[in-house]
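Engineer: here is a sequence together with a model predicted from it:
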Amino acid sequence: MMLPILLLSAAGFTVLTTEFIIVGLLPGIARDLAVSIPQAGLLVTLFAFTVACLGPFLTAYFARFERRKLFVSIMVLFGLANLLAAMAPNIEVMAVARLLPALALPVFWALASEAAMDLVGAEQAGQAVAKISFGVVCATVFGIPVGALVADALGWRAAFGLLGALAFAKALLLFFFLPTIQVHSAETSLLKQFRVLRSLEMQGHVLLSVLVFCGMFTAYTYLADILERLAGFNGTVVGWCLMAFGAVGLIGNSLGGHAVDRHPLWASIGFSLFMIMGMVALIPSIHSTTALAIAMAVWGITQAALFLVSHVRLMKTAPETPAFGASLNISGANLGIGLGAIVGGHVIDNFGLGSLGYAASGFIGLSILLALVLMRGPLSEVTQV
């Protein structure tokens, strides 16, 4: 059981690094392609909105395909897209390079999560997805900050080129070592999968993911810019800061995996409360090394935990079609990511970087209120599915 999970985790590292590496590269991309930081931030929005709009449909369709061939094809697509990004002469070509992997990310992440859950059983879904999510956390620990360090030394194009080569390597590993994974017969029917959307509870959980991720990425999209302009760090220091931010996420990933199996909504509320503390404390702590480290650690731990908690929460809400439930979380999360990037850009233009934490915390606060409302419904009875 461990080999397939490790292979999928390694592939997940490349998939999620492709989505989020741009966070550490935004300043360089904006300078080289002659656009503003908020305009470059729209690349985050494009990726996120593509996933949000098409993710459930693509996942429902591709759920019928044999997993090994599908995952290999996805990794090849990611390799080609990253090479195109490395050669992009303008913002338009870069937009195309970001669009292509956005089509494949929700399919991979939803079906890989389902495969992990099948291997260990639904009652340990949180811990199974936590193992897959280890690759996601490693993407924030190593992928994003190493990308920033490579970009600082060799340019942001080199970072995308390296990521493209890594994607091709992962495709080979999956081709030779990933076994055949059973396809769920229940998920071959598009109509049956989309029926879960009739549930008001499911709609509420999707909205909860939108709010959580909107709050996260209102600030996180521009974290590198905050560290450069407000803290006065150079590119190398920013890269190490992002690595530390991701490293503490290993703690959050473990905590989230256990907490979500006990109670999904309480886990969301608890981590959200601590995230607000970290976000609000960041700017006032910007010139104190110790205080800044503590604020970023709290934020990093809770962000990693909420990635996992949100994902498993939707899978548990749709136990008959867990991959489709996961795709709905991915869709809602990326809608939130895209909105967060837009909101963050407007906050910067109108109120300055120093206001990002407060704007982000407002959305996280709304997510807590919605979670409390949802706890009055059927899921309040559910601790394990």
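Structural biologist: Right, received. Where do you want to start?
Engineer: alpha carbons only for contacts and neighbour counts from here, please
Structural biologist: Will do.
Engineer: the stretch 151-300 of the chain: helices as residue ranges?
Structural biologist: Counting by DSSP state H, counting those that start in this stretch, one finds helices in the stretch 151-300 of the chain at the ranges 156-177, 190-194, 200-220, 223-229, 235-247, 249-262, 264-282, 289-317.
Engineer: got another one to weigh against that:
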Amino acid sequence: MPIALFALTLSAFAIGTTEFVTVGLVPTISSDLNISVPSTGLLVTMYALGVAIGAPILTALTSKYNKKYILICAMVVFSLGHVVAALAPNFTTLLIARIVTGLTHGLFFSLGATIATSLVSKEKEASAIAVMFGGLTVAMVTGVPLGTFIGQNFGWRETFMLISILGSVAFIGMAFLIPKEVRTTTPAKFFQQLKILGNPRLLIAYLITIFGFGGAFIAFTFLVPILQDITKFSPSIISIILLVFGLSTVVGNFIGGKLADVFGVNKVLFGAYFCLSMVLLSFNFFVQNQYITIVILILWGIFAFGSSPALQANVVKLAKINEPHAVDVASGFNISAFNVGISLFSFLGGAIVTNMGLVQTILFSSGVVFSSLFLIWIGYMINNKVVLSQTN
């Protein structure tokens, strides 16, 4: 793989740390700022909303500019935003800082995915995206457990300051390793790019991302409170469990990318989300058993993040065929879909916690993920129909 891919991976690592570390800091921030756990969950929801807005809109607005420099600028703002978060005097300021950094996250991944595929041959596109997304999953292994440990023992502000430093290292790495010019298509006009939402094949692909990947966040947003209050793990053990969970996401990410290249994205997505829904259903029944819970979390990480490269590769492939002048924006809409799902279902999770309790979030997650199987089937039928009509 080209070394430029690993520059993208480095940036993805910093972004992945901040995206998921907040889940581990929910109880700490809630206690320090004297706000409820569901309200603290808005830090996850609003960050995801920032990503959802930033991915397609900022990508379309910056499509005429040099992609390397746009990525660097995004990471500079990302780093400064975390300084503001670390120094935030109140919850409102912290929430605004999370939204701003979410905007840069969306822009980075929408451009990064298309740059990653442009650096390799067609048959290696899913693997290239898996390498970039590997930064997210490696962050789950090291960044998130470390950030959670620092937050629980030294303070959540120190965690955000550490992420700012990671972001600074990342944009320096991109400045040296990413080539100035990369192979991309000529962008269409702004409103022409946004018309891709009218393409049914891409729209179905985005819905699969929202329900399949996002559905698990009904429970995942409140995973640490579940492990503390229901499974009765101590905070120190939870940090280790998050490390193990992170390792499983790395395994799932790279296996998912390889399998998507070999068997195709539809088979990988159907298998991953069927298994994930069953794993979550099992968690609902065994949440009080510490040993079984650890096994379930390992499987959760493998199946949930094994789908990520396939989801993104699917959209990039469909866009190159159906919307060749708006591939970056199509990619951006899928990054948006990831985070619309996270935002929507983490918000739903907060409502479920408030009205029904923590455990019920697990069963709802299982049901939503299972519903994505129907969308995968629809997408498969639509794409096959198009191929057959073109053949005839």
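Structural biologist: Alright, I've got the coordinates. What you are looking at is a predicted structure, and each value in this text was computed from that prediction instead of being measured.
Engineer: ok so, going back, residue 53 of the first structure is nearest to which of the helices of the stretch 151-300 of the first structure?
Structural biologist: Residue 53 of the first structure lies closest to helix 200-220 among the helices of the stretch 151-300 of the first structure, at 12.6 Å (CA to CA).
Engineer: mean shift of that closest one relative to the second structure?
Structural biologist: Following the fit onto the second structure, the mean deviation recorded for helix 200-220 of the first structure is 1.4 Å by mean CA distance after the TM-score superposition for the first structure.
Engineer: tilt between that helix and helix 264-282?
Structural biologist: Counting by axes from the mean of the first three to the mean of the last three CA atoms, to 10 degrees, helix 200-220 of the first structure lies at 20 degrees to helix 264-282.
Engineer: how about helix 200-220 of the first structure, aligned to which bit of the second structure?
Structural biologist: Aligned using TM-score structural alignment, helix 200-220 of the first structure spans residues 200-220 in the second structure.
Engineer: flag every buried residue along the matching stretch.
Structural biologist: By neighbour count with 16 or more other CA atoms under 10 Å, stretch 200-220 of the second structure contains the buried residues 201-220.
Engineer: again, but for stretch 110-117 of the second structure
Structural biologist: By neighbour count with 16+ other CA under 10 Å, stretch 110-117 of the second structure contains the buried residues 110-117.
Engineer: mind putting the residues you listed into JSON lines with distance to residue 276 of the second structure?
Structural biologist: Below are those laid out as JSON lines (distance: CA to CA, whole Å):
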{"residue": "110", "distance to residue 276 of the second structure": "26"}
{"residue": "111", "distance to residue 276 of the second structure": "29"}
{"residue": "112", "distance to residue 276 of the second structure": "27"}
{"residue": "113", "distance to residue 276 of the second structure": "25"}
{"residue": "114", "distance to residue 276 of the second structure": "27"}
{"residue": "115", "distance to residue 276 of the second structure": "30"}
{"residue": "116", "distance to residue 276 of the second structure": "27"}
{"residue": "117", "distance to residue 276 of the second structure": "27"}
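Engineer: re earlier: among the helices of the stretch 151-300 of the first structure, which comes closest to residue 345 of the first structure?
Structural biologist: helix 200-220 (8.0 Å).
Engineer: does anything pack onto the closest one? Which helices or strands?
Structural biologist: On a contact count with 3 or more CA pairs under 8 Å, 6 or more residues apart in numbering; DSSP states H and E, helix 200-220 of the first structure meets helix 289-317, helix 322-351, helix 356-374.
Engineer: hmm, 6 Å instead?
Structural biologist: On a contact count with 3 or more CA pairs under 6 Å, 6 or more residues apart in numbering; DSSP states H and E, helix 200-220 of the first structure meets helix 322-351, helix 356-374.
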